[in-house]
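> only geometry, no sequence info:
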């Protein structure tokens, strides 16, 4: 009963918060009055004036150019901080400068909203790097995602795309900063450290010395989860008691991970002027989430099939790699939430999940539509919605329409290229890693293939979690995953923004009796079918050779 409540309570809270949060986000980006105007309005105007930002509308090329160039400059700045952190203040533990390829990987990782970490959190960065570089990117990266998702929705619904700089700033001031500020105090209240004091040296009961790391963790943790960042202040991430002390902090982390991403369907419905469309997408994604959660829980509670065949009592499920204070239920739920929301935080080691439990985490990232990350994932959701409309139109011999705009060859070519880039970024480097650098993969056979596949899937999907044990802090892994993270992040953003710009330029087509409505249960079924047929089958051969083959070999 307790395990059931640990699962149902956070899921219910997220469902209840999704609609009001979504309506607030829509209000903020439609520039309607909110309760935060008096607080942040003057701050925003000051930033606009200091930065010379004109609050005019940009076309898709200007919006995309502003996004890519701004993010490139920020990557360069934080790379420099990582390279010289040993000479900067707020470094009481005397952390050394980052090695060039690791600094390259880390700078791209956090700016791409991936937070893949090829270093141990507490020993790889100084306090200054954690606060000025990492936390800075933990705000600007999700703000970038949210801004472009809003621009994409505007374009689809026939509105001007807006201004990237204005949307970036409002994403921080109206959404991320207020919620993260409050959440930080809650985390500190339940025991998460928030200090600039150095690590503590303690004496163990045997008389040995133990170094206990600490730092400004509370403020780091709140935006880590809310912004779907996921990088850990400590090497073991949210499995560390200072980063996740108890069941309250664990539940709050999951709620924060899902808060904005589950709200965006309702934001879309409000901005499209058809709330039912948003509800259909929300329910469709919720169904996928519940199915994946059910499969994960079933697999983890079933435990290791080899031990079961030997008659070893495994009634509590597979506890390998899991924290005792969370158990199987909250560990499985967390693994599904963090990959469904493309956050990447972990409170259990995904490498130790059962083969099917691991398959669910990889599958969520490959699809990137089970709610998806803060903005970028929802763009993928709308992409699959357009694909569903297009396929339906072809079946009845009618030019497909989406939100009153004809879907024609130009848009579908852009979407086709967008769909092909992710499999290419995942499968090609995985094959290279397995063929050329097998010594960095710590597990033999099928599990070793999954280990490499997971690393590049996590990189391409802007997730950042990993099958730990991989020898990833090498030149090959740092450079290859850095490139994959960058292309996986920005390529699809630009192409889908081009789709929005193309549809925005078209005249609205009046709705007729032959128009395929996108606010019905039938459309929800078509959307789910498109995700499964087009998305899942793309990666089916790879997962057959990895987690599915491993599962079959373990079965007695």
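Perfect, I can see it now. Treat the numbers as computed from the prediction; the structure is a model and nothing was measured.

> use CA for all of it now, contacts and neighbours both
OK.

> Can you name the next helix or strand after the helix or strand harbouring residue 49?
Residue 49 belongs to helix 37-51 when assigned by DSSP states H and E. Downstream of helix 37-51, the first helix or strand assigned by DSSP H and E is helix 60-84.

> returning to what we had before: list the buried residues in the helix holding residue 49.
By 16 or more other CA atoms under 10 Å, the buried positions in helix 37-51 come out as 37, 44, 48.

> again with stretch 53-73
58-60, 63-64, 66-67, 71.

> now stretch 299-307
Judged by neighbour count (16+ other CA under 10 Å), stretch 299-307 contains these buried residues: 299-305.

> could I get those residues as TSV with secondary structure and distance to residue 393?
Formatted as TSV, the buried residues of stretch 299-307 follow (DSSP: H, G, I helix; E, B strand; the rest coil; distance: CA to CA, whole Å):
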residue	secondary structure	distance to residue 393
299	helix	39
300	helix	42
301	helix	43
302	helix	44
303	coil	45
304	coil	46
305	helix	46
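
> Just the closest of those to residue 186, please.
The nearest member of the buried residues of stretch 299-307 to residue 186, counting by CA to CA, is residue 300 at 30.5 Å.

> Distance from the chain centre to stretch 294-305, please.
Mean-position distance between stretch 294-305 and its chain equals 24 Å (CA atoms, centre = their mean, to the nearest Å).

> hmm, who's touching that stretch?
The contact list for stretch 294-305 (CA atoms under 8 Å, 6 or more residues apart in numbering) reads 314-318, 328-329, 332-333, 336, 353-354, 356-357, 360, 554-556.

> among these, which ones are buried?
Buried members of these, scored by 16+ other CA under 10 Å, are 317-318, 328-329, 332-333, 336, 353-354, 356-357, 360.

> Tell me which other helices or strands the helix holding residue 49 touches.
With contacts taken as 3 or more CA pairs under 8 Å, 6 or more residues apart in numbering; DSSP states H and E, helix 37-51 sits against helix 164-170.

> another structure for you, compare them:
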């Protein structure tokens, strides 16, 4: 029965890939289609109000600069709101202003699509801040990631030197994709008893006669976009393990599919742009193979239970249920853990800190690879980066100039790919080492030994991968952790975006190379295997030593 639950959700996802991927293609193809009649008037009004009358095609440099400047403006406005939220409207519970370094960490976290929370949502933010900052950034950061993917796809598949217009893509990502989908999911969650209200905290009397304050608010609307946008920041501190955010197994499935569907569907969109649907299915297959492998590890690990407790003769027939909700059980908890770190969403329905060592290895590994579906847009871009690397390595082995999507892969592209690949482990491992060497960093670790290493490694990995989940035993709301993780989130988001848009711009400017009998095909099962191998080899070379010191060593210790 448990295996059937896992298979059913995966099958539903597979059936969603084609229709949603085709819809996304029509949204961004810039060709007339039926959706123009519905959304065209709204978009023209937005363009008119914002002065975007001339929406010319952009070079990769102008496209990137437009994205970064837009994000900077949103960060500045959001920081101001958090610092003065006490005096702003829609604050029925009288929440105070947020501290400066925590405000910095929070706005960077949500603008980079990380949603790492060093605060508790129901006590740290007013309703106005939840909507005007958190929900707004959940839409805009997701839209930013999606348009990066679209621009990258255009660079690989089009025969022009431009990547489209950022502002047109940015508006369409909201009006035609994220907002309509969020409305549908919100209504479904409200129907399934997720709260959606602006009423203040509810006061209840317990059976002992004590007074208890129960936090509520505009929960359903935030939960919908936190998953669709692969954001992950919860309205409540315990995130999707809270019964108001995720009350039943049915809402659990809806939330998993919500955070998984756009990253998966973008592979089909890529195939449509490439005019070769096999290309898209190869990318999707490589992602799914990696996903199923990681899911198998975490499911079997949690089902077997904690080795140390098993050695004591304690009944482990239900598996390792520590930190998990009984209403979800091992299967849906393991699947949620795998989905949320594969799609780099970061929302949790169980506490990752309480996973068995090998179970905790899975979310860590997926965030380190950062391409097993990945976040909205950026996951596909990262996997295509590995595809380019795989083609390059194969070209070196046969002594032929590598080609991908009809363009030659040369030194400039590989230097930019190398920057993106090397930056990710650097901004994880270097800050982790600094944290262990300083009292400011070590003071936050609540667990001695190998698990403490995993705590710190997880925090920076989650920040660099723009995931946001955490091993919650870490005391991270300090100046050191707020600033250091804030910087890691910035570097993790924008270094790879700038480098890979540079790759797209470089390839777009090259002459189209016709396919010959000597062309290495990238739409075959062989290439899917090469792609999986490339991801795993690069991941092992960069991160295996750190994993050995953390979860692997902890597992071996428990076996003694």
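Received it, and whenever you're ready, just let me know what you need. Because the structure is a prediction, the values reported are computed rather than measured.

> closest to residue 137 of structure 1 among the buried residues of helix 37-51 of structure 1?
Nearest to residue 137 of structure 1 among the buried residues of helix 37-51 of structure 1: residue 44, at 18.8 Å, using CA to CA.

> Let me have the buried residues of stretch 299-307 of structure 1 in JSON lines, extended by distance to residue 390 of structure 1.
Listed next are the buried residues of stretch 299-307 of structure 1 as JSON lines, based on distance: CA to CA, whole Å:
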{"residue": "299", "distance to residue 390 of structure 1": "36"}
{"residue": "300", "distance to residue 390 of structure 1": "39"}
{"residue": "301", "distance to residue 390 of structure 1": "41"}
{"residue": "302", "distance to residue 390 of structure 1": "41"}
{"residue": "303", "distance to residue 390 of structure 1": "43"}
{"residue": "304", "distance to residue 390 of structure 1": "44"}
{"residue": "305", "distance to residue 390 of structure 1": "43"}
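
> nearest to residue 468 of structure 1, of those residues?
Set against residue 468 of structure 1, the nearest of the buried residues of stretch 299-307 of structure 1 by CA to CA is residue 300 (18.3 Å).

> From residue 350 of structure 2, how far out is the residue in structure 2 that residue 396 of structure 1 lines up against?
Counting by TM-score structural alignment, residue 396 of structure 1 corresponds to residue 398 in structure 2. Using CA to CA, to the nearest Å, we find residue 398 of structure 2 at a distance of 48 Å from residue 350 of structure 2.

> for residue 189 of structure 2, same thing?
In terms of CA to CA, residue 189 of structure 2 sits 19 Å off from residue 350 of structure 2.

> in structure 1, which spans are strands?
Under the criterion DSSP state E, structure 1 carries strands at the ranges 200-203, 209-212, 401-402, 405-406.

> quick one, which of these is nearest to residue 253 of structure 1?
Nearest to residue 253 of structure 1, of all those, is strand 209-212, at 23.1 Å by CA to CA.

> quick one: contacts for residue 452 of structure 2?
Counting by CA under 8 Å, 6+ apart, residue 452 of structure 2 touches 445-446, 550.

> same deal with residue 158 of structure 1?
Taking CA under 8 Å, 6+ apart as the criterion, residue 158 of structure 1 is in contact with 503-504.

> switch the cut-off to 7 Å
Residue 158 of structure 1 makes contacts with residue 504, as judged by CA atoms under 7 Å, 6 or more residues apart in numbering.

> still on that earlier bit, would you mind giving the strands of structure 1 as JSON lines with mean neighbour count and distance to residue 451 of structure 1 added?
Shown next, in JSON lines, are these (neighbours: other CA atoms under 10 Å; distance: least, CA to CA, whole Å):
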{"stretch": "strand 200-203", "mean neighbour count": "11", "distance to residue 451 of structure 1": "35"}
{"stretch": "strand 209-212", "mean neighbour count": "11", "distance to residue 451 of structure 1": "30"}
{"stretch": "strand 401-402", "mean neighbour count": "22", "distance to residue 451 of structure 1": "39"}
{"stretch": "strand 405-406", "mean neighbour count": "19", "distance to residue 451 of structure 1": "42"}
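
> In TSV: those strands, plus distance to residue 160 of structure 1.
Formatted as TSV, the strands of structure 1 follow (distance: least, CA to CA, whole Å):
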stretch	distance to residue 160 of structure 1
strand 200-203	54
strand 209-212	52
strand 401-402	17
strand 405-406	15
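
> between those, which gets nearest to residue 290 of structure 1?
Nearest of these to residue 290 of structure 1, taken as CA to CA: strand 401-402 at 27.7 Å.

> so residue 531 of structure 2 sits right up against residue 387, yeah?
Yes: contact criterion CA atoms under 7 Å: residue 531 of structure 2 and residue 387 qualify, at 5.9 Å.

> more crowded one of these two?
residue 531 (26 against 22; other CA atoms under 10 Å).

> Quick check: the gap between the more buried one and residue 199 of structure 2.
Applying CA to CA, the value for residue 531 of structure 2 to residue 199 of structure 2 is 51 Å.

> Kindly report the same for residue 215 of structure 2.
Distance from residue 215 of structure 2 to residue 199 of structure 2, by CA to CA: 10 Å.

> Show me the common contact partners of the two, please.
Residues touching both residue 215 of structure 2 and residue 199 (CA under 7 Å, 6+ apart): none.

> Neighbour count: these two, which is higher?
Counted by other CA under 10 Å, residue 215 of structure 2 and residue 199 do not tie: residue 215 has more neighbours, with 17 against 14.

> Please pull up the equivalent of that one in structure 1.
Alignment note: residue 215 of structure 2 maps to residue 213 in structure 1; criterion TM-score structural alignment.

> Tell me how many other residues crowd the residue lying closest to its match once chain neighbours are set aside.
Of all residues not flanking residue 213 of structure 1 in the chain, residue 199 sits nearest, at 4.5 Å (CA to CA, 6 or more residues apart in numbering). By the criterion of other CA under 10 Å, residue 199 of structure 1 has 15 neighbours.

> Please apply the same query to residue 180 of structure 1.
Residue 180 of structure 1: 24 neighbours (other CA under 10 Å).

> what's the answer for the one 5 residues further on, then?
Neighbours of residue 185 of structure 1 under the rule other CA under 10 Å: 15.

> Pull the contacting residues for the residue nearest to it when sequence neighbours are not counted.
Distances taken as CA to CA, 6+ apart put residue 218 closest to residue 185 of structure 1, at 7.3 Å, once the chain neighbours are dropped. By CA under 7 Å, 6+ apart, residue 218 of structure 1 lies in contact with 184, 187-188, 192-194.

> In structure 2, which residue is most central in space?
Closest residue to the average C-alpha location of structure 2: residue 344 at 2.6 Å, with CA atoms, centre = their mean.
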